[in-house]
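*Asks:* Whatever this is, show me its structure:
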Amino acid sequence: MARFAALAVCAAALLLAVAVGGAAAQGVGSVITRSVYASMLPNRDNSLCPARGFYTYDAFIAAANTFPGFGTTGSADDIKRDLAAFFGQTSHETTGGTRGAADQFQWGYCFKEEISKATSPPYYGRGPIQLTG
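*Replies:* Reported below is the predicted structural model:
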């Protein structure tokens, strides 16, 4: 009977660990599913977007998997916060400046490079991870 009780406790602990730390065990795809990705970035494949077809879910997962700690470290809340910050930054950098549009926050991942000739020398922003002034 003691073995059964110990086995039951171990099984319960394992189930709890999977439920709480599932994202760490399964990777970033367990938090950012294909449907979540599509709902966060609904216009990324719009015909008006120069980067249409570039920012795919599969490419995101492949890139995330090359950094094992990305979106998999810490508590479930920490993971969600880190991923929200990542998508907030990368979406902001790829909107193409649609500030003021009624749905401006839905146009993330629309651009993959931007050119500003207002600076000397001209600034050529590339990709979603960059800093703007």
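*Asks:* C-alpha from now on. contacts and neighbour counts both.
*Replies:* Fine.
*Asks:* Burial check on Trp107, number of neighbours?
*Replies:* Neighbour count for Trp107, taken as other Cα atoms under 10 Å: 25.
*Asks:* which stretches of the protein form strands?
*Replies:* 113-116, 123-126 (DSSP state E).
*Asks:* One more, please, to line up against the first structure:
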Amino acid sequence: MGKLQLLSATLAIFLSAIAIPTTFVDAVAVGSVVTPAFFNRILSQAGTGCKGKTFYTRAALLTAARAYPRFGNLDTALWSKREIAAFFAHVTHETGRKVLLVHDVCVGADFCYVEEIARNTYCSPSSQYPCAPGKKYYGRGPIQLTWNYNYGACGKANNFDGLKNPDIVAKNAVIAWKTGLWFWMKSVRPVVKQGFGATIRRVNGGECNGGSPAAVAARVKYYRAYCRSFGITPGPNISC
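*Replies:* All right, here's what the predicted structure looks like:
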């Protein structure tokens, strides 16, 4: 072995020896945090007449999460679990909205809605993502994806035609979860470490600053409950 080769080999061994292990929670570990028991406790809140009760599945979520391996992978195990708790707090609220606070526990029609009730067109003029004739871009999926520009961009990122076929979000559970994760990673994930309150502003900022105190309180209650389920503290700045 030449001197240069020997030096390279020695350097490689040295770098390997001093490599600092990460505390990241990888995509596979999302399934160890979102256990069947945790997921089913939320799902059990949906009544028998709720479409989401059979539509939203843990298996579909974990399949969708493979397309977003950074989800639930936020610097440390603590922040990774806080991110997952925050995501589920918003998803639970967005798909339920019928919430009662009983002894500090959120009770309602969680995971009930796949499509929002007020099904308006939600078409904004866009040269990049023009609305298709006769299509409506109202809220669908676990985080209620809305507006043509979001359907267009999300579809492009996840290999479906969100403009011509927005209804697929309410028909394919994996795609539905992908829309939620796409929106989360694009718009919410960057502020997770600012506290749960910052994520409320990204998901529905109109609720903050007195816009809808009850809705903010419900989201915070969900978040606190899920943090307790994961055995972690909720962190700072949890309201907005």
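*Asks:* where does the TM-score land?
*Replies:* After superposition, the two chains reach a TM-score of 0.66 (TM-score structural alignment, normalised by the length of structure 1), with 114 aligned residues with a Cα RMSD of 3.3 Å.
*Asks:* Format the strands of structure 1 as a markdown table; extra columns: mean neighbour count and distance to Asn65 of structure 1.
*Replies:* Listed next are the strands of structure 1 as a markdown table, based on neighbours: other Cα atoms under 10 Å; distance: least, Cα to Cα, whole Å:
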| stretch | mean neighbour count | distance to Asn65 of structure 1 |
| --- | --- | --- |
| strand 113-116 | 13 | 24 |
| strand 123-126 | 14 | 22 |
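*Asks:* May I see these arranged in a markdown table, with distance to Asp103 of structure 1 as well?
*Replies:* Converted to a markdown table, these look like this (distance: least, Cα to Cα, whole Å):
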| stretch | distance to Asp103 of structure 1 |
| --- | --- |
| strand 113-116 | 21 |
| strand 123-126 | 23 |
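*Asks:* who wins for proximity to Ala5 of structure 1 among the ones you listed?
*Replies:* Of all the strands of structure 1, the one in closest proximity to Ala5 of structure 1, counting by Cα to Cα, is strand 123-126 (57.7 Å).
*Asks:* average distance between the closest one and structure 2?
*Replies:* Superposed on structure 2, strand 123-126 of structure 1 shows a mean distance of 3.4 Å to its aligned residues (mean Cα distance after the TM-score superposition for structure 1).
*Asks:* hang on, the earlier thing: could you point out which of the strands of structure 1 sits nearest Gln89 of structure 1?
*Replies:* Among the strands of structure 1, strand 123-126 sits nearest to Gln89 of structure 1 (Cα to Cα), with 13.7 Å.
*Asks:* Could you tell me how far the closest one lies from the centre of the chain?
*Replies:* 22 Å (Cα atoms, centre = their mean, to the nearest Å).
*Asks:* what does stretch 141-159 of structure 2 give?
*Replies:* Taking mean C-alpha positions (Cα atoms, centre = their mean), stretch 141-159 of structure 2 and its chain are 13 Å apart.
*Asks:* So which of the strands of structure 1 is nearest Ala23 of structure 1?
*Replies:* strand 123-126 (29.7 Å).
*Asks:* and the closest one, what does it pack onto?
*Replies:* strand 113-116 (3 or more Cα pairs under 8 Å, 6 or more residues apart in numbering; DSSP states H and E).
*Asks:* which stretches of structure 1 form helices?
*Replies:* 2-26, 34-40, 57-65, 76-93 (DSSP state H).
*Asks:* Out of the strands of structure 1, flag the one nearest Ala19 of structure 1.
*Replies:* strand 123-126 (38.1 Å).
*Asks:* Pull the residues that contact that closest one.
*Replies:* Lys112, Glu113, Glu114, Ile115, Ser116, Lys117 (Cα atoms under 8 Å, 6 or more residues apart in numbering).
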